[in-house]
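Asks: my questions concern the predicted model and sequence given below.
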Amino acid sequence: MVAHPSIVVSHVSKRFLKRNTHSFKEAFVGWIRGKKVRADRFSALEDLSFQVGQGEAVAVMGLNGSGKSTTLKLISGVLEPDDGNVYTRGRVAGLIEVGAGFHPELSGRENVYLNAAILGMSKDEIDSRFDEIVEFSEIGEFIDQEVKHYSSGMFMRLAFSVAIHVELDILLVDEVLSVGDAPFRAKCAARIKELSAEGVTMLVVSHSTSMVKEMCERGIVLKKGTKIFDGPIDEAVEVLGV
């Protein structure tokens, strides 16, 4: 049992429908003919439980299809569990997909205000931190350009910069730090360590074992939707076997 947990995942299961029809046309023809559309249930997570304490930096690890991203989406509130419960304490900021929440027709500047407002910042707070956000993102000369012209790396820089300048309690990061050059990734890792030291709780998904070993002290390893290990990060990497 974790003292003062910021995240509690309790006996959570999540299933999705995997339809066997290949197109809308096939589904429509089948419906006209009175044939039932076959749909298989795919279990993305099965009876998953863990807790994360305030200020902990924890890596969620596993091969593709193990349930890592589904776990983060459940914690962020993007998805709801079919069974079990997810509890979070405080304000949650999630970097779950590169550029998610950015409006392509708006400029970088306008998207900073939009995303920061979604994360709960007032206009005065955004005004006071705007220069810091842009400076950290290193895209100053493109800040007034429409973000539909941004590269994935530029998206990530700006989205990450907004998230880490919000007054937050929990930060969820899913693979987005794999985008960008090594110096910027190192700067992101350093900032995550600072936030953790300030008491912010981190849950990080990454295929980069070197990155998670640098950022996190604990690792949770998933396999086909079930937890197979929860413990020190070095041991978690060994269990993962990559």
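Replies: Yep, it's here.

Asks: okay, CA-based contacts and neighbour counts for the rest of this
Replies: Noted.

Asks: in contact with residue 218, which residues?
Replies: Residues near residue 218 by CA atoms under 8 Å, 6 or more residues apart in numbering: 57, 58, 59, 230, 231, 232, 233, 236.

Asks: of those residues, buried ones?
Replies: With neighbours counted by 16 or more other CA atoms under 10 Å, the contacts of residue 218 contain buried members at 57, 58, 59, 230, 233, 236.

Asks: what sits closest to the residue most central in space within the chain if chain neighbours are left out?
Replies: Nearest to the mean C-alpha position of the chain, counting by CA atoms, centre = their mean, stands residue 96 at 3.1 Å. Excluding the flanking residues, the one nearest residue 96 by CA to CA, 6 or more residues apart in numbering is residue 174, at 4.8 Å.

Asks: take the one below as the second:
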Amino acid sequence: MSSNEIAIKVQGLGKRYEIYDQPGDRLRQFLFPRLRNLFRLSHKQYFREFWALTDISFEVKRGETVGIIGRNGSGKSTLLQIICGTLTPTTGSVQTNGRIAALLELGSGFNPEFTGRENVYLNASVLGLTKEETDARFDDIVAFADIGDFIDQPTKTYSSGMMVRLAFAVIAHVDADILVIDEALAVGDVFFTQKCMRFLRNFMKKGTILFVS
């Protein structure tokens, strides 16, 4: 298969977290290995390993829609964050072709002290749009979100539904090639969810979607 046909390629992916039983163990882990190396002493580990992901490999072709299903705590969100580049894998690699837009944890990427308007420009710039491009799309983003005058209020005053509305409105207008969507849409009202589903059905005709449930 040509590399140009692949939207997402995951190879041997693993993510390890270090679990410390006591706050002091983190400092010991930082300092003692250096001292042990200096004096050529045997090494001791002051943490327990927790592997959220181990040896994950798959490919998603351009234009495909793929759902990832699993229980809570099975590593689904960790996988999506690594694909989006917000987490670094411990082992393995991820390759993506095209612009990625993501709707992950509720409110992620938003500064709660910023207004909705400011967060639109912030998120759009992170996703690769210039200020001029965002200016041209701003009215459409606001119309899609349909949160009224709250667009000029700090997002810390938003309900969870309003947060999802604004976040989805942004990713729907950045000309993404790949959409990565976590379970955040579950908090939206039925009418907005239907609007999102219509957008996603149209996006499926040309783009790639990775969805978690």
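Replies: Received, thanks. Computed from a predicted model, the values in this text were never measured in an experiment.

Asks: quick one: residue 2 of the first structure from residue 228 of the first structure, how far?
Replies: Separation of residue 2 of the first structure from residue 228 of the first structure (CA to CA, to the nearest Å) stands at 19 Å.

Asks: meant to ask about residue 154 of the first structure
Replies: 36 Å.

Asks: before we move on, what about residue 155 of the first structure?
Replies: 34 Å.

Asks: those two - which one has more neighbours?
Replies: More neighbours surround residue 155 than the other of residue 155 of the first structure and residue 228, with 25 against 14 (other CA atoms under 10 Å).

Asks: isn't that one up against residue 97?
Replies: No: if you go by CA atoms under 8 Å, residue 155 of the first structure and residue 97 don't touch, sitting 9.9 Å apart.

Asks: what do the two both touch?
Replies: Counting by CA under 8 Å, 6+ apart, nothing touches both residue 155 of the first structure and residue 97.

Asks: any idea what residue 136 of the second structure aligns with in the first structure?
Replies: Mapped onto the first structure by TM-score structural alignment, residue 136 of the second structure lines up with residue 128.

Asks: what ranges does the second structure have for its strands?
Replies: 6-19, 48-61, 65-68, 91-96, 100-103, 178-181, 208-212 (DSSP state E).

Asks: next one: the longest helix along the second structure to chain centre, how far?
Replies: As assigned by DSSP state H, the longest helix anywhere in the second structure is helix 23-39. Computed by CA atoms, centre = their mean, to the nearest Å, the chain-centroid distance of helix 23-39 of the second structure equals 33 Å.

Asks: so for that helix, what gets flagged as buried?
Replies: Buried-residue list, helix 23-39 of the second structure, by 16+ other CA under 10 Å: 32, 33.

Asks: got the angle for that helix vs strand 6-19?
Replies: Comparing the axes of helix 23-39 of the second structure and strand 6-19 via axes from the mean of the first three to the mean of the last three CA atoms, to 10 degrees yields an angle of 90 degrees.

Asks: any chance of the strands of the second structure in JSON lines with distance to residue 151 of the second structure as columns?
Replies: Listed next are these as JSON lines, based on distance: least, CA to CA, whole Å:
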{"stretch": "strand 6-19", "distance to residue 151 of the second structure": "34"}
{"stretch": "strand 48-61", "distance to residue 151 of the second structure": "36"}
{"stretch": "strand 65-68", "distance to residue 151 of the second structure": "31"}
{"stretch": "strand 91-96", "distance to residue 151 of the second structure": "32"}
{"stretch": "strand 100-103", "distance to residue 151 of the second structure": "19"}
{"stretch": "strand 178-181", "distance to residue 151 of the second structure": "23"}
{"stretch": "strand 208-212", "distance to residue 151 of the second structure": "27"}
